[in-house]
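> Need coordinates for the below:
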Amino acid sequence: MTDHGGPPGTGPANWGQPAELVLDATGTVMTCTRSVPELLGGSAGELRGRELKSFLEDPAAWAGLAEKAEHGRRSSGLVVLRRAGGGRLDVDVNVFALTGGGEARFLVWLVPAVGAELEDELGMRVALTGGGVLTSSPRAQQRLDLLHAAAVRVGGSLDVARNAEELVDLLVPVFADLGAVDLTEEVLAGEEPGELTADTSLRRVAVAAGEGLWPEEVYGLGERFPVGDVEREHLRRKAVGIMPDLGGLRRAAARDPRRSRLTLPEAATSFLILPLRARGTVLGAVPLWRNGDRVPFDRGDAALAEEIGSRLALGLDNARRYTRERRTAEALQRSLLPPPVVRLSAAETAGMYAPASTAAGTGGSWYDVIRLSGVRAAFVAGKVAGHGVNAAGAMGRLRSAVQTLADLDPPPDELLSHLDDLVTRIGEDEGHRAASAVDFLHGATCLYATYDPVTGRCHIASAGHPAPIVVRKRNRTADDVELHPGPPLGRGTEPFEPAELLLEPGDVLAFHSGPLTAMTRNTERDLERTRESALSAAETDRPLRDVGHHLLARLREHDREEDLALLLARVDRVPPEHTAFWQLPADPSLVAHARALASGQLADWDLQELGFATELIISELVTNAVRHAGGPVGLRLIKDHRLVCEVSDPSQSQPYLRRARLSDEGGRGLFLIAQLARRWGSRYTPGGKTIWTEQTAEGP
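Modelled structure (predicted):
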């Protein structure tokens, strides 16, 4: 093969070569093709980090070009460049807005306004061959058209496969009869490209055939294959290779059939391979073939292919980094969410997370299921105000705060008030930092609901979050819960108003993250599908896991601008015969009676093995209530897959665990309870407090 490192010459002779830059949102140069330093003067390193407007005779011209590009996806005009080494240059500029998020915001294409009399000279120079200049104006014009089309079509997407498809669709059949794009697995996964070895695998991600179908004798779309020794060495040299005659390659392939599958379509007569490289690493390659009596590839073709390939490589590298950013955000988001399926006494739940189509929409939505005391459960849904990795981290921070507050077991409206205070305090403490948590938490929404399977009562409060859907199993109706959401978190100007529902076994609640702003058609479609799935879950005994899988598959049928978190909960009831309640006066002599009541109930439930520990727990808790709180004292036992013991009194003074000294006469009761029970705690009630313990059938 013949290596070709690019068109010869530097300086003004190359000013006609299209120059391309990628800018961020501020108009600062992130990267550029090698023709840019020749155009502007200076080196590539000196250009990076500078604003493009600093090179313009009229710096204000950039603002108009950028604004027009953002609204119409493209703008163009004539500007005057001030070269770093001195002098002025009239330049035609085209600005394209890059969609899909990430730091790269603009693609800028610069071509000196050399005048009509020089355009043909430029076209012929671009069409240089190994021995001189082609005099075919149509061919030169065709190559200029390809360069222009490449600037418009190639590299602007943040989807790796889409960039590859755009390239082969552009080159075939105008430039080649067959074309493909082969990329390393690291690029496709969004990872940093590794060292190129003979065992490096490439995957064919795009193909195009000028006539008919893609030939079966060479690797097809989606196939994976090792790069091979010869190709590896050529790619490592990072130079375009051309083979005008395939006779020698066919003779070599007779000794190595694998090479025929790699590079030899039956109809091909010449071959060009273009390495795709960015930031010093190889991303893959573009193999191109010409068939029949078509003019073989030459050095001019190699120069043109390299110029176009540089655009693709730049776009692929941006897409690769974007893919990595998106997958990182999604992975972090999923790791911070609870398991998709949770089975509690209170409900069967299934959670779903549907990421956004771009990294710019991923990282804000979440849900949670929290086991509370007394076989109760909390259901949570929320959405933070930003996206990306930082938003996912802020979401995890908010979820941890909710879990911590839920452990104190306050009513939903009170919990949201504490959460609102927390977000406000974070804003005061961290508001001076750049990209601080307050940027994502301020304005976040959260809905918190508690459900008691003993009474069937569900209490809900919302901080700026849309109400859940409730589906009644008895009459097969689906309605939004009547709820008056309070302000989003950090904007507390009014109290949060709770709502109460009475649920029956089999009723379904559907919580969703919802949009932070106005509803869109896509959001309405997602919610309608959620409503349909909730109805299906209430009408049948189909496991929620299966319902959730089906719903998630439907949600993934369409792209979405924002991620979506959903939680389905099919509630249940604890049978009345599995609970027992007694109310006792504050009389120390009744402590023994309380033990006897509990012992008899455990015998009825066939839980005698828990009798000794339960009697000790009740004795300590009832004695403390009688001594320190007065009466009446409530005693409740709940039989579940664990035994729950609750003692209530009219005092809101909370107990705490401490280690008693040898000289102390008391202070050992809670320490004893902590040894006998698997879990224990205390929660406030409207009339005082309740201390609870949990034991399993196997003991602590």
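> can we go C-alpha only for contacts and neighbour counts from here?
Will do.
> Can you check which helix is longest in the protein?
Longest helix in the chain, counting residues (DSSP state H): helix 299-335.
> Quick check: buried residues in that helix?
For helix 299-335, the neighbour count (16 or more other C-alpha atoms under 10 Å) marks 299-330, 332-334 as buried.
> Next: stretch 208-226.
For stretch 208-226, the neighbour count (16+ other C-alpha under 10 Å) marks Ala208, Ala209, Gly210, Trp214, Val218, Tyr219, Gly220, Leu221, Arg224, Phe225, Pro226 as buried.
> Which parts of the stretch 451-600 of the chain are helices?
Using DSSP state H, counting those that start in this stretch, the helices of the stretch 451-600 of the chain run over 521-539, 544-555, 591-604.
> Pull the number of nearby residues for Ala435.
12 (other C-alpha atoms under 10 Å).
> On the three-state scheme, it is what?
Classification of Ala435 using DSSP: H, G, I helix; E, B strand; the rest coil returns coil.
> how near is the residue lying farthest from the centre of the chain to Arg595?
When distances are taken from the C-alpha mean of the chain, Ser589 lies farthest, 62.0 Å away, according to C-alpha atoms, centre = their mean. From Ser589 over to Arg595 the distance is 11 Å, taken as C-alpha to C-alpha, to the nearest Å.
> One more, so I can put them side by side:
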Amino acid sequence: MTPPAGGEGRQGPGTDGVAAALLDEDGRIVWWSRAAEELLGWTSAQVSGTPARTLLAPDATAERPPGGTAGRPPGSDDGGRLRLRHSSGTVVEADVRLMSSDTPGGTLVVAGSPEGPAGWDQDIAFARAVLSQDRIAVAELDMDLRVVRTNAAFDALRPDGCDDDWLRDLPGSGIHGTVRGFMTGVAETGSPVIAAEYPFEADRLLSLTCVRLGDSLGVPVGIAIAAIEVTERYRAQKRLSTAYRSAIEIGDSLDVVHSARDLVAVLVPALGDLACVDFPDDVLQGRDPPLGYPGVEASAPRRVAVRSVDGAWPRELTQLGERTPAVPESAEVAPLVVGEVIVADAALLREILGHDPRLIARYMPEGMHGSLGCPLYHRGRFYGFASVYRTHNPAPFDGADIKLMQDLCHRAALAVDNAFRFTREHHTAVVLQQSLLPPSASESAAAETAGTYLPAAGSVSVGGDWFDTFPLSSLRIALVVGDVIGHGLQATATMARLRTAVQTLADLDLPPDELLMRLDDLVQRMMAEAEEADTLGASCLFALYDPVTRMCQMASAGHPPPAVVLPDGSAEYLAVAPGPTLGVGDNPFEVFTTTLPPDSVLALYTDGLVRRDDDTADPEAALLASLARLVRAGEPLDRIGTELIAGHPAHECPDDDVTLLLARTRAVAEQSTSMWEYPADPAAVHEARADVNAQLAAWGLDEQAFATELIVSELVTNAVRYAGGPIVLRLIRDRVLVCEVTDPSNTQPRLRRALNTDEGGRGLFLIAQLATRWGCRYGARGKTIWTEQALTL
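Model prediction:
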């Protein structure tokens, strides 16, 4: 048996779930679809060549007399609901249709389950229901876009003097193109168009939805289009859109009084002719109001914003800055407790005010037709009260007006609450940020440093900028500047984690590029743990300076390049190749190496210092010029940093954190270092002791000779025994005495407690007792074990 062209089991468009079989002129099965196999369980090999009647159940009957011939089931283009035999012995009911085949004398049989949305009976019932209803205009068109049938609602919608094709020829276009154009597109591609809006007949508006229709085999036969008039909805949206667009500006300044002014600016003229806002003292003095509604008599708010369509606020009403008189409690003001709007005409407002002439004069403008009053509530706290009056327009307030009043007051209350929360969070973040930063100035053998931090102001919360300096082994120093993406407490907390991680990784004496790679892994883990991954990420610049070699190595993760001012006064940016920001992953970082003469000043900073603005066309050049002008011999670094940030164009109210770290390099004199190289020979231990004792005597450090001799003996002995040669011994004298032993092995030394019966294993324990600090770092080849001993100066 050969399947139709296209492959076995391949269904035509729209035939999913429809079983099909092809019969010859004798009623025998010559082709069997995969859907038929799924419906009845018989494979194509099992039914090939068998009469189709053998698949009928013994008691099979159609719901309507099928008619038929001797050679096959019910006749061509006929059918009904039949009971068919399943391969398992059960009976399956199916809706069967027979159609003439292109094969001479053959018949195509299609069958589908009568249950669910795939049943043809349900499809017919649904189509009848759609065409018989009179609320949604529906029309069916053929593939040439000619009208086939319409319902009564479509006929009623048709403009006078137009034929049935009026919708197809409707002028104008929308985002889907012309009506004829999108109808043609739906007919050709089958991609539906949903709720496309088109104008017709002056200012009327239609919403059109169009889908393609297909027959039982999925062959396209036309399109169906539904039309709903949305003119009234469009007019209502247009009427309120201006007010809602203006409402976006409420609360932009994060100032409570400014938010009140924004609110009345929207209320007039959107809702009325006069509007005012009153705030209690807690709001004006920056305190959180207590939970719940304090009552009209206890609140005694103060008027903070007014607006009149005529420009002048009536003298009789409560003026700006005055307290509003208390209103007696009544059932009419009870909705205020739950934040609802009070709608009142002149008579009701007089009743609410208890017919008190004094209160009426302060609350009720002359000629008032109606008023709306709404409390400003958020998170159960009462922040104030807003009122709007109509004096020129006699139309009463409708439901849309009330909804707009509620929305605007809710937004204003949210703005006030945001102002409170911003103030608290900003203060907390600043305190936390400053407590996490290191001391602003530090002194070491490698450099003198001074850091300056200026938090963002205005409506921007504190960010995650940080700087850090800390000593490393062999008198080296680490300089770090970073900038966490985002603002607020989350950015500050992320900054704290990254600063701790940098210190921990730097203590391992990793090179700058490997340190950033591991820091990048940490940020990726933090992003995986965070609910909002797009809020994480950071830039970072890490630099190592060695005062012995005067070499500075640095690597950047998407951070601005540092600047350097040399002792001769020249200033330049270092050509550090910036890698990707932390969190991107799978990207190497490049190490930039340079040699700095003593008294060079390095400037590490965050992008807030070089942010572009209207006053400075080239902030990078301006920063370099300022550094060259301010950095002078002997000038304190903290004073240079203060003057540099004071000259920043936006230093009064920066829109981003500004961080600056200055470091003036130092160098260890050549006569304060000594270095020797030995072969991997046990005799080298004796030579090393002799060399060290001679050098310490020359330096006048006889008091350290005994402890240093023991340290050198242990380190050189271990190198000879376990690492091989060459072995390099170096002494550095500064504020501490540094002893280094370098060997070609990468084996990590491990401190342990030896047993009484052990012959060795006490060397590192002894070194730890004699030295104030010790550790191990790895280089490109081999490792270096170092110790530090305090010197009495």
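> what's the TM-score for these two chains?
The TM-score (TM-score structural alignment, normalised by the length of the first structure) is 0.59; 551 aligned residues with a C-alpha RMSD of 6.0 Å.
> Identify the farthest-apart pair in the buried residues of stretch 208-226 of the first structure.
Distance extremes for these: the farthest pair is Gly210 and Pro226 at 26.1 Å, using C-alpha to C-alpha.
> quick revisit: now the helices of the stretch 451-600 of the first structure as JSON lines including mean neighbour count?
Formatted as JSON lines, those follow (neighbours: other C-alpha atoms under 10 Å):
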{"stretch": "helix 521-539", "mean neighbour count": "19"}
{"stretch": "helix 544-555", "mean neighbour count": "17"}
{"stretch": "helix 591-604", "mean neighbour count": "16"}
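> and Val93 of the first structure, which of those is closest to it?
helix 521-539 (36.7 Å).
> What is the distance between the closest one and the centre of its chain?
Computed by C-alpha atoms, centre = their mean, to the nearest Å, the chain-centroid distance of helix 521-539 of the first structure equals 22 Å.
> How much space separates the residue nearest the centre of the second structure from Ala543 of the second structure?
In the second structure, the C-alpha nearest the mean C-alpha coordinate belongs to Asp534, at 3.9 Å (C-alpha atoms, centre = their mean). Remark: distance between Asp534 of the second structure and Ala543 of the second structure (C-alpha to C-alpha) = 28 Å.
> re the thing from before, report all helices and strands that the longest helix of the first structure contacts.
On a contact count with 3 or more C-alpha pairs under 8 Å, 6 or more residues apart in numbering; DSSP states H and E, helix 299-335 of the first structure meets strand 2-4, helix 116-126, helix 137-153, helix 160-171, helix 185-188, strand 240-243, strand 268-278, helix 388-407.
> Which among those is found nearest to Asp199 of the first structure?
Nearest of these (C-alpha to C-alpha): helix 185-188, 11.9 Å.
> Which residue in the first structure occupies the aligned position of Asp262 of the second structure?
Alignment note (TM-score structural alignment): Asp262 of the second structure maps to Glu166 of the first structure.
> pretty sure its match is touching Val152, no?
No - contact criterion C-alpha atoms under 8 Å: Glu166 of the first structure and Val152 do not qualify, at 10.3 Å.
> And the strands in the stretch 201-350 of the second structure?
With DSSP state E, counting those that start in this stretch as the criterion, the stretch 201-350 of the second structure has strands at 204-214, 220-229, 274-279, 302-308, 342-345.
> Which one, of the ones you listed, ends up nearest to Val179 of the second structure?
Comparing the strands of the stretch 201-350 of the second structure under C-alpha to C-alpha, the one sitting nearest is strand 204-214, at 8.9 Å.
> I appreciate the help and will end here.
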